[in-house]
Structures are given as structure tokens and as C-alpha cells.
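*Asks:* This is the structure alone, sequence omitted:
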């Protein structure tokens, strides 16, 4: 897609589609408008960057559907002073959106190739408040915890205990939960003084959360 007018029109349709999926938070919409998804989609799928669909990336992973990224971001209710932990960097697109809303974003990825590629895009876009790290995300980052917000972009059977423990009181986690790759529910967890409050948001479909490092 090399025609500048066609590119502008495609991006306008992109934002309209996200609005039509029920995203109303102005800050989230502005972040989606500012961060060009095309920067995170390479090769033969680059021309489909503005379509509301997941697309394949390296290491057998996917870049999530933009409307799902927006809805998860909205559910997270990120404030400008928040420290955010993301589990599953993937392409880096979700972390880049979060970088527009939070004070600091730490994104954990088990595949070195993906983390390095995402960090290059962050650097190229001047996103200085987001860092991709190669590590087993299922354990979180206990040395930097607690976090105001935690987002998990892979499905677990239950909200992971180590991550719940790293959530600040009053903090929010958004995580897909399900025992198969066909039936999953997006859950919002709020940590209270006396425990955790759970809310089911919508049906989703994500790759499974896997322990250990990738090849």
C-alpha cells in the first residue's frame, strides 16, 4: 500500500472499526491512532495491517486483532503514572499502545527473536518508556513488582498465582483464561485488601501461556 491517500483512508477506517467494536475511551483511541500497526507487521502481511484480524508473526505467534488489543487496553484502565507488566511481547504492538498511556511498560517474551525485533521497533519509534525482556513471563518480574497493571496476552487455565501476587492492591490484571484454544474468556482481576475480585468480559482466542524459554 504505497498510495498516501489510500494509506490515510485505510487508517481512518481502522479507527472507525475499533470504535464500532465498542471502544469508547478517548485515550485508548488516540493511542491506537498514534501507533501505526503497520510498523509491527512485516513481509507478505504488511498490506493487511489495518484489517481487524490477527496476523501471523515469527515463532508461530500472532499479532492480535486490533479491536481486541483496544478492548483489553480499555479494560486495563491504565493511568499516566502506572507501571505496567505485559506477559507476551509478540510483535510489540500491544506494549507500544500501552506506552502511550502508562509511565513505564515492561514486556516479557520467551522468544528472543520476537523480543529483539519488538525492541528495535520501540527504539525506531522513540518509545523510551517500554522495554522488551527475554524471560519466562509466567513468573513475572518479582524484583520490579508490585505493578499497577498487568496484562497477559496468552491464555492460562487460571490467572497465574505469581502474577496475581505481583499486582499492587487496587491494581488490575486482564488475562484470557481457558483450558483449550477454542473456549477462552477474558477476565479482569482487581486486587483488593481482602483478596481478588473477578469479572468476565468477553470470549476471546489466544495462544496458550507456556512456561520456559522458546527456542
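*Replies:* Noted; the coordinates are in hand. Computed from a prediction, not measured in an experiment: that's the story for all the values here.

*Asks:* can we go C-alpha only for contacts and neighbour counts from here?
*Replies:* OK.

*Asks:* and residue 32, what does it touch?
*Replies:* Residues counted as contacts of residue 32 (CA atoms under 8 Å, 6 or more residues apart in numbering) are 15, 70, 97.

*Asks:* Go again with 6 Å.
*Replies:* Residues in contact with residue 32 (CA atoms under 6 Å, 6 or more residues apart in numbering): none are found.

*Asks:* Could you grab the helix/strand/coil label for it?
*Replies:* Reducing the assignment at residue 32 to three states with DSSP: H, G, I helix; E, B strand; the rest coil gives helix.

*Asks:* Ignoring the adjacent residues along the chain, who's closest to the spatially most central residue of the chain?
*Replies:* Nearest residue to the geometric centre of the chain (CA atoms, centre = their mean): residue 94, 3.4 Å. In space, and not counting its chain neighbours, residue 94 is closest to residue 69: 6.3 Å by CA to CA, 6 or more residues apart in numbering.

*Asks:* rewinding a little: ok, now how distant is the residue nearest to the centre of the chain from residue 84?
*Replies:* Distance of residue 94 to residue 84, given as CA to CA, to the nearest Å: 12 Å.

*Asks:* ok, second structure coming up, stack it against the first:
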């Protein structure tokens, strides 16, 4: 992706038919939350990709979006979102805006989303992305995901869309009691999806799920 990046904002019957096939595919892979499936069905994924990818935008796989980042595989987006169990009007912190596709899925579920991107070029592209205005409950920040957004916390849910080598303690502390964080953890090519539920400031319930492969979660901001 670069500053000459071109998007196609036409959403025709062909695109909608391909989205329905995509939803059927991820349903067959085990996604059962109908609200999540409907959100995937409602959002034109090709809007988030360069026109060069339009013909394959609804394949269930990740694609590059520049700056060493990717738009996640739709199944991965659905899997993380299903684990998060988002309810309308909950306050959700997202670490790693990327293309804003996952952000808009959360917006489609009526969450109030605070999303952080550390790559300045991606952040600037998302700022210019008109489709995001469909969701007035989205707020975009340029910053270090490891730091979270303590000024705006605590949060009902936290979603991390990059692989953390270890559990970010600062993010756990920004959860409300009873809040949940979904995060892929691991330093190698494959990470384990984990979910933390905050019992108290010092106690968290920990669950381990399937293996995935994410780009690494990095500290600081990249200009």
C-alpha cells in the first residue's frame, strides 16, 4: 500500500454474492455467532483493499496492506470477534487498526471502538477512508498499542490484532472488572489465541484456544 493506493467503492450483486459465500465458508469452519456472521456479510471487504485485489478480496485469506502489515483472514477476524462476545454499546479498545476492517466489524456490532495504530502511513490512510464514517462510534488514535489508552479506559473489551511475545500488563489493567481481552500470544510463526477475563485487579481467568499466525506486535510509533 502507498499513497497512490486505489480503492473500489462499488458494491454490486457480485460482491454481495461473494460475501455470502465467504460467510458460508467461515460458518462451516466453526463460527456460530450469527451477529458476527451478519457483520462480515454486511461489510464490503474489497473496500479495504487495493483494486488489484478486488477479484480475490472474498477469499478466506490475509492480504498485504503495506508497511509489513496485513488485512486478517476473515475467519480470523470472526474467530477473535466471537471470542470477545461484543455487546452493543460496549467500550472496546482495539490494538492494531491496520486497514480498519476489524474495526468496522466491531462498529457493525454497535461497539464504541477506540483503535490504535502505530504505523503513521496506515493511520493517515485510514483517516482518509470514507467508509468508516458509516460508524460514528469509532475513534482512531496514532500511538503505541502496548500503552493502550488509559485516559479513555477502563474498557469492557480489548482486542489485540498482532502477536504479542508476552501478555501486556498495561492492557490488562485497562479492563473493567468482568472485562475480557482476546490476544494472540507467542514469538514464533504460530501463536496461541488467548482470552483473559478480569476477576479483580490482581486476578484474571485465562483460557487458551486455537493456533494462528499474526504479524508481530511492536512497541513505540513508526513514522
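*Replies:* Happy to help now that I have it. Being a predicted model, the structure only gives us computed values, none of them experimental.

*Asks:* Just give me the match in the second structure for residue 113 of the first structure.
*Replies:* Structural correspondence for residue 113 of the first structure with respect to the second structure (TM-score structural alignment): residue 121.

*Asks:* can you list contacts of the helix or strand harbouring that match?
*Replies:* Per DSSP states H and E, residue 121 of the second structure falls inside helix 120-127. By CA under 6 Å, 6+ apart, the residues outside helix 120-127 of the second structure that reach it are 117, 223.

*Asks:* Alignment lookup: residue 126 of the first structure to the second structure.
*Replies:* Counting by TM-score structural alignment, residue 126 of the first structure lines up with residue 134 in the second structure.

*Asks:* okay, now its match: neighbour count?
*Replies:* Residue 134 of the second structure: 11 surrounding residues under other CA atoms under 10 Å.

*Asks:* and what of residue 148 of the second structure?
*Replies:* Here the number of neighbours of residue 148 of the second structure (other CA under 10 Å) works out to 23.

*Asks:* which residue lines up with residue 210 of the first structure in the second structure?
*Replies:* Under the alignment by TM-score structural alignment, residue 210 of the first structure pairs with residue 218 in the second structure.

*Asks:* thinking again about what came up before, okay, and the residue nearest to residue 94 of the first structure sits in which element?
*Replies:* Judged by DSSP H and E, residue 69 of the first structure forms part of helix 66-76.

*Asks:* Can you state the residues of the second structure onto which that helix aligns?
*Replies:* Using TM-score structural alignment, helix 66-76 of the first structure pairs with 74-84 in the second structure.

*Asks:* how much does that stretch stray from the first structure?
*Replies:* Its aligned residues in the first structure lie a mean 0.3 Å from stretch 74-84 of the second structure after superposition (mean CA distance after the TM-score superposition for the first structure).

*Asks:* Show residues contacting that stretch.
*Replies:* Here stretch 74-84 of the second structure makes contact (CA under 6 Å, 6+ apart) with 26, 60.

*Asks:* Could you do stretch 96-110 of the first structure as well?
*Replies:* 31, 79-89, 115, 129-137, 213-214.

*Asks:* what are the ranges of the strands in the second structure?
*Replies:* Ranges of strands in the second structure, per DSSP state E, are 63-66, 69-71, 91-95, 112-117, 138-142, 155-160, 175-185, 191-200, 203-212.

*Asks:* ranking those by burial, who's on top?
*Replies:* The highest mean neighbour count among the strands of the second structure, using mean count of other CA atoms under 10 Å, belongs to strand 91-95: a mean of 27.

*Asks:* report the longest helix in the first structure, please.
*Replies:* helix 4-20 (DSSP state H).

*Asks:* So for that helix, what gets flagged as buried?
*Replies:* Across helix 4-20 of the first structure, burial judged by 16 or more other CA atoms under 10 Å covers 10, 11, 14, 15, 17, 18, 19.

*Asks:* Map the fifth one across to the second structure for me.
*Replies:* Think residue 17 of the first structure. Using TM-score structural alignment, residue 17 of the first structure lines up with residue 25 in the second structure.

*Asks:* Nearest residue to its match in space, please, no chain neighbours.
*Replies:* Nearest-residue entry for residue 25 of the second structure: residue 60, 7.9 Å, with adjacent residues in sequence omitted and distances by CA to CA, 6+ apart.
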